[in-house]
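Trainee: from the sequence below, what's the structure:
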Amino acid sequence: MDAATVHKRRWAILAVLSLCLVISGLDALVIAMAVPKIQEDLGATVGEMQWSVDAYTLTFGGLLLLAGTLGDRFGHKIMLLGGLVLILGFSVAAAFASGPGTLITFRAGMGLGSAMVMPATLAIIKQVFPPEEQAKAIGVWSGAAGIGIPLGPVIGGLLLNHYWWGSIFLINVPVVGLALIGGFVLIPSWRAPKAITLDLIGAFLAVGGLVLLVYGLIEAPADGWGSGTTLASLIGGAVLLCGFIAWEARTAHPMLPLSLFANRRFSGSAAALFCQAFALFGSLFVLTQYFQIARAHDPLASGVRMLAIITLVISSPLAPNVVKMIGDKATIILGMLLIGAGAFALATADVDAETTVLISLGVMGFGIGLSIPPSVDGILANAPENQAGTASAVNDTALQVGGAVGVAILGTAMTSAYQGALPSLDALSPADRSNVHDSLGSALATTARIGDTGLAAKAVDAFGSGLHAAAITSGIVALVGAAVTAFLMPRGLKQPAKPHAVQAGQAEQTEQTEQTAGLAD
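Mentor: Prediction:
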């Protein structure tokens, strides 16, 4: 496929890539609404249901760096299409899973497919769009990535109101099928002009470290931060990641050149993405429980309310224009200040003040949509051409690990504050006391059984304290992210990009040869 054809098709290619991002966003949260029905039908324990949700995140977050490197080595189109095939196959398998163990396995397979797809989408954007249009394309990419997240609960709730729980996975069949056809026809094959030597030791250390770290973060809310499992996972992950850094600093062919982080725009953008994902995924985790448990809305009604965060779809395309006016650094800081403002507003809301909660979520969504595109662009624009997949994987890893940390920490903050705000439970039996102390859902089930409406109301009020604690924590992290961005990123407007060589006839032949090396049918 010649460069001129690629240039003409770039927006159609972006539409296919955006569809892939919507799929990943849907798969991340669509299962959350189906947990009660799956548990009933498959006879799963609470722990098994937790893993049916988390297996996707664990494989997704742990394999991103390796998948990005493999894309640079073997081609991003191959990785994208291969990942889509895995998502399609494992989605169908998950829909007809006969037990919790097989469901967990198939969800992990879906996470593997998404880990192959995500870095490829950004790497392909970097290859087919000229530098001066990449920020606009990334704005669309960010909106597509974000819209799938709130749509997951909505679509899941809608399907669960009419069909069996497996239908939430079959929605992937037509969507992935369309993405496969579009990707095969439109996306050019590309690989680094210079063969990349695989860093197998670095891959082992990175994958092992990230898997252990994400596992520890997932288990922390349930087992406690001081439990042996949590500490062993977090410490083991930290040791392996430190070993990864040490190895990358000395090996001749590093999987992740540490010199990338010497660029202040690259490292500042990665830190900002981590904080943005922390606020986004952590807040959605908390608010899903708020709408379904504290407010007793059904899955569809809860999902519709989560759509308040869809304001990010409005602000994401606006971000490149804001960057032109005030620079990428100021745009990221502005977005994170809006995230913080929304979080602190949420901390003032009473449990029954849904309007305040929805407005706060909308403000946070607008800030997220404004700050993510320039952060992503800051990573991609400062990475070498032959490491587009690696840079994309750094971006996606910051998002996934930041989200996992956000869920773990905000979940712990909410639970601790909830338990601290409960009244004395001495009058209850030990079993009932444990249930009320465990979570609001267990408390409401217990109080309904024993007929204690007064304690139920107090438990809901205690949950409000937990919501406030989580919101304050989220707001503080957003402010810290703004401060880190202000410290790390250089001042001034983003430097104008050089003309892209694939604009046929408008660039020197030598530059065109460099930019389009490796493009083929």
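Trainee: when you work out contacts or count neighbours from here on, use the C-alpha atoms and nothing else.
Mentor: Will do.
Trainee: which strands or helices does the helix or strand hosting Thr355 pack on?
Mentor: Using DSSP states H and E, Thr355 sits in helix 354-380. Applying 3 or more C-alpha pairs under 8 Å, 6 or more residues apart in numbering; DSSP states H and E, one finds that helix 354-380 makes contact with helix 131-160, helix 264-289, helix 311-326, helix 328-346, helix 388-421.
Trainee: if we use 6 Å, what do you get?
Mentor: Other helices and strands packing on helix 354-380, by 3 or more C-alpha pairs under 6 Å, 6 or more residues apart in numbering; DSSP states H and E, are helix 131-160, helix 264-289, helix 311-326, helix 328-346.
Trainee: what's the angle between the longest one and helix 264-289?
Mentor: Yep, that's helix 131-160 we're talking about. Here the directions of helix 131-160 and helix 264-289 differ by 10 degrees (axes from the mean of the first three to the mean of the last three C-alpha atoms, to 10 degrees).
Trainee: please provide the structure for the following sequence as well, for comparison with the first:
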Amino acid sequence: MHATTPAPATSAPPDPKRWWALGALVASMLVVGFDATILNVALPTMASQLGADISQQQWIADSYTVVLAALMLPAGLLGDRFGRRRMLVVGLALFLAGSLAGALAGSPAGVIAARTGMGLGAALIMPLAMAVLPAVFGPGERTKAIGMLTAATALGMPLGPIIGGWLLDHFWWGSVFLINVPMVAIGITACVFLLRESSDPSAPRIDTISSALNCVGLGALVYGIIEAPRRGWGDPLVLVMFFGAAALLTALVLRERVAVRPMLDVGLLRQRNFLWNAVAATLVMFVLMGLLFVLPNYLQAVLGADAFGTGVRLLPMMAGLLVTARAAAPLVARFGPRPVIAGGLLVLAAAAFLGSRTTADDGYGYTALWLSVTGFGFGFAMIPAMDAALGTLPRERAGSGSGLLMTLRQTGGAIGVALLGSVLASAFGARLDTAGLPPAAGAVAGKSVVAAHTVAATLHDPRLAASANAAYVHGMDVVLLLCGVTAVVAAVLVALRLPDSRTAQAPAAAVAPAPADARQ
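Mentor: Okay, the predicted model is just below:
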């Protein structure tokens, strides 16, 4: 079966429109990439204009990533069974509809619903944009095409805050959604007219039970983390969410372990090289997404930057990432991935510990310093970890392995926003001084630093504004301290558990025959 599938692609003449099609797919993946971060700079503005508290801001950021992480695996199987081009068009259409709904939303709940729809669309777009390439490009060009799509996704994340900031300075907050419309429309048109249809008749059926366990379990976990600071960690509903999430996700793993053709290939986690590279990539995303959640409010509410200025002030981190994108490969070639990944995590930890020393009176210069170090640590940890994890996968498990790796990364980012955002909310509320305020005003001020500044301006109370700044910086410092500890733990795990590069290929080679035999 494997010997006959590539024949048509290699014997058919190259499609003259293939590079135009790739350009449209690159635009679509760029949008998916920067939509993961574009709202971070918009959150303070939306919090002010829509009255969103910290919990609602967390859901605005997390609804997209939670749905994306929960549905990516079953979405890829939908494309295999029903046509990759067809389901890619469906994903782009859902993303387009969600973007329009977000631009027209008038409440935090409306924005959360729109972001959920966009996450559903992105879950179809990300795996299927890769999956359609073999039908368009021959083996000689496929690596270049995949590299361009991967670069588009990676580039989108740092572009998000800059694009979002510029839009907010010139238009209303809904423009961060409308920017998606023309690019996604081009993607839909290109898919319809330029892409060939492809599918896999032997693909397994969609396991609705496993898909439901995955979605509901992850959603319950994130819901409990986000609601705990407001309701209390011992609140019955919060405890039910945590116990329910543990039970559902455990049931998912047990079900997938005995499946003949599992949707979630947990057997890959028995390979130490794949497992610990995946752990490193997941924890890096946990730290990064939590960092990008807390920083914009600090830069805007505390330091007084506008939205575009906030995006520009995040550039030192992106500069470090761009340097490491070129420097990581030679270092890995010389020393192997283990010391480079562990070193990158330690650099990331050092940056977080530096950031945790920030005070309300510090200017931007100190922030730029530790943000630059953050970029270096992120690049040296994430790029080799992703490359090494994918490089150890046997050919017949490349699809399930890459899907599992991307799912773990997105889950790490979603939990990072939820958990670190909840820590920030608790620390801010505990430190904010609302003494002497009317009860209603104190309740509003405690929702977020933006709300506190609004109340302070209304009541002409500079003491409240100063207290809000100090309370927020305290909360941010606690978050950064936790990020640093997480990065150190990850570095130690990688240094102790990740196999040496000289034996990295052995696990993959050892298990490669097993799945092939099982599927015969």
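Trainee: got TSV for the helices and strands packed on helix 354-380 of structure 1, with mean neighbour count and distance to Leu80 of structure 1 too?
Mentor: Formatted as TSV, these follow (neighbours: other C-alpha atoms under 10 Å; distance: least, C-alpha to C-alpha, whole Å):
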stretch	mean neighbour count	distance to Leu80 of structure 1
helix 131-160	24	15
helix 264-289	24	23
helix 311-326	20	24
helix 328-346	26	29
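Trainee: can you put those helices in CSV and add distance to Ser233 of structure 1?
Mentor: Formatted as CSV, those follow (distance: least, C-alpha to C-alpha, whole Å):
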stretch, distance to Ser233 of structure 1
helix 131-160, 28
helix 264-289, 20
helix 311-326, 34
helix 328-346, 30
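Trainee: re earlier: and the helix holding Thr355 of structure 1, what's buried?
Mentor: 354, 356-380 (16 or more other C-alpha atoms under 10 Å).
Trainee: how big's the offset between that helix and structure 2?
Mentor: Superposing on structure 2 and averaging over aligned pairs (mean C-alpha distance after the TM-score superposition for structure 1), helix 354-380 of structure 1 comes out at 2.0 Å.
Trainee: what range does that helix cover in structure 2?
Mentor: With TM-score structural alignment applied, helix 354-380 of structure 1 matches the range 364-390 in structure 2.
Trainee: in the helix ranked longest in structure 1, what counts as buried?
Mentor: Longest helix in structure 1 by number of residues (criterion: DSSP state H): helix 453-488. For helix 453-488 of structure 1, the neighbour count (16+ other C-alpha under 10 Å) marks 455-456, 459-482, 484-486, 488 as buried.
Trainee: elements contacting that helix?
Mentor: helix 264-289, helix 328-346, helix 388-421.
Trainee: picking up where we left off before, and of the helices and strands packed on helix 354-380 of structure 1, who's closest to Gly177 of structure 1?
Mentor: Taking C-alpha to C-alpha, helix 131-160 is the member of these nearest to Gly177 of structure 1, at 17.0 Å.
Trainee: ok now do Thr59 of structure 1, which residues does it touch?
Mentor: Neighbouring residues of Thr59 of structure 1 by C-alpha atoms under 6 Å, 6 or more residues apart in numbering: 108, 111-112.
Trainee: secondary structure class for the residue of structure 1 most remote from its centre?
Mentor: The outermost residue of structure 1 relative to its centre, with distances by C-alpha atoms, centre = their mean, is Ala427 at 43.3 Å. Under DSSP: H, G, I helix; E, B strand; the rest coil, the three-state class of Ala427 of structure 1 is coil.
Trainee: kindly report the same for the one 10 residues further on.
Mentor: Classification of His437 of structure 1 using three-state DSSP returns helix.
Trainee: translate Ala247 of structure 2 into the numbering of structure 1.
Mentor: Match for Ala247 of structure 2 (TM-score structural alignment): Val239.
Trainee: which SSE is its match in?
Mentor: Using DSSP H and E, Val239 of structure 1 falls in helix 228-250.
Trainee: list the buried residues of that helix.
Mentor: 229-231, 233-241, 243-245, 247-248.
Trainee: and for stretch 165-184 of structure 1?
Mentor: By neighbour count with 16+ other C-alpha under 10 Å, stretch 165-184 of structure 1 contains the buried residues 165-172, 176, 179-180, 182-183.
Trainee: can you give me the distance of the counterpart of Gly412 of structure 2 in structure 1 to Ser465 of structure 1?
Mentor: Structural alignment places Gly412 of structure 2 opposite Gly402 in structure 1 (criterion: TM-score structural alignment). In this view, Gly402 of structure 1 and Ser465 of structure 1 are 24 Å apart by C-alpha to C-alpha, to the nearest Å.
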